[in-house]
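> task: produce atomic coordinates for the following.
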Amino acid sequence: MKTIFSFFIRKGDVFMIEEFKKFIMRGNVLDMAVGIIIGAAFGKIVTSFVNDILMPPIGLLLGRVDFSNLFLNLSSTPAATLSEARDAGLPVIAYGSFLNAVVDFLIVAFAIFLLIKQVNRLMPKKEAKAARLCPYCRQEIADDATRCPHCTSEIPAAAKE
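This next block holds a predicted model:
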């Protein structure tokens, strides 16, 4: 009897479940999963920071504006607040929420920039491999080249300069 899991039982001679386990247990897959989870949690923190801490004082300085409630009503039916317009099913452009999302994105992007900058600073520098030169025309060639693309000379295997 075939079940929905029959696909996972055999693929030729390789067990799909074992292959899947090997795939999941590779370091980069686990690192990516941890990064996504931490990134989602960090995104929630930044969203709360933008909506609850950063934007209210800016709105106060600009005349008690609540950015999350700014909207453009596209219908002729009046609505006092964004939630009232949405409850009535009115078409609106919620540009205040969009502004909050832009500020949210900029903070996340800046934090990621700082993080990557620090990681790159702490990572050991890889030494640049010396370029291989053609012994005839002295132009740079690939390490595994057997013929120079510049002068078309045949490069002997021992001529590694």
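> alpha carbons only for contacts and neighbour counts from here, please
OK.
> the nearest residue to residue 90 once chain neighbours are set aside: how many residues sit nearby?
Distances taken as CA to CA, 6 or more residues apart in numbering put residue 75 closest to residue 90, at 6.5 Å, once the chain neighbours are dropped. Neighbour count of residue 75, defined by other CA atoms under 10 Å: 11.
> can you check residue 46 too?
When neighbours are counted by other CA under 10 Å, residue 46 comes out with 20.
> one more, for comparison:
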Amino acid sequence: MVDMAIGIIMGTAFNNVVNVLVKKIFMPPLLYFTNKVSFENQKYVLRVASEDSSEISIGYGELIEVSIDFFIIGLTVFLVVKMMNRFRNKSDDPKNKEVETPKNIQLLSNIEKLIEEQNNLLKRKKE
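Just a heads-up that it's a prediction; the model follows:
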């Protein structure tokens, strides 16, 4: 339960980081290259506002911004998980001396070696 709470808190904080990253880092160069056309305000007007009705429009600019957010979040999560898996694979290999192997993996490795030795002894006795 605590792990889930920590995950939710970290996810919320990560969301704020990504929002700032997109709005303050990635969007300004994109605005520069598109002659200061802001995606946030882009829309396709279906009906212009009049005295008795409001404007009806499709706001595709927000979809573009949300898609950029989603892409950045997905890329970041992919890179973090890939990095974590690389370290986990190194630590799970008992022959790798660079990273300390967890005790449970060491014990399982020792049991595996003992079983192999026992099988070899039993094969020799049968011969």
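> work out the TM-score between the chains.
With the length set by TM-score structural alignment, normalised by the length of the second structure, the two chains reach a TM-score of 0.62; 91 aligned residues with a CA RMSD of 2.3 Å.
> for the residue nearest to residue 90 of the first structure, helix, strand, or coil?
coil (DSSP: H, G, I helix; E, B strand; the rest coil).
> any idea how far residue 89 of the first structure is from it?
10 Å (CA to CA, to the nearest Å).
> what range in the second structure matches stretch 32-39 of the first structure?
Stretch 32-39 of the first structure corresponds to residues 4-11 in the second structure, going by TM-score structural alignment.
> distance from the chain centre to the matching stretch, please.
In terms of CA atoms, centre = their mean, to the nearest Å, the centre of stretch 4-11 of the second structure is set 14 Å apart from its chain centre.
> that one vs the first structure, average distance?
For stretch 4-11 of the second structure, the mean distance from the matching residues in the first structure following superposition reads 1.1 Å, by mean CA distance after the TM-score superposition for the first structure.
> show residues contacting that stretch.
In this structure, no residues lie in contact with stretch 4-11 of the second structure by CA atoms under 8 Å, 6 or more residues apart in numbering.
> can you map out the strands along the first structure?
72-73, 92-93, 132-133, 140-141 (DSSP state E).
> as a markdown table, those with distance to residue 108 of the first structure and mean neighbour count would be great.
Listed next are the strands of the first structure as a markdown table, based on distance: least, CA to CA, whole Å; neighbours: other CA atoms under 10 Å:
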| stretch | distance to residue 108 of the first structure | mean neighbour count |
| --- | --- | --- |
| strand 72-73 | 27 | 17 |
| strand 92-93 | 24 | 14 |
| strand 132-133 | 43 | 17 |
| strand 140-141 | 42 | 16 |
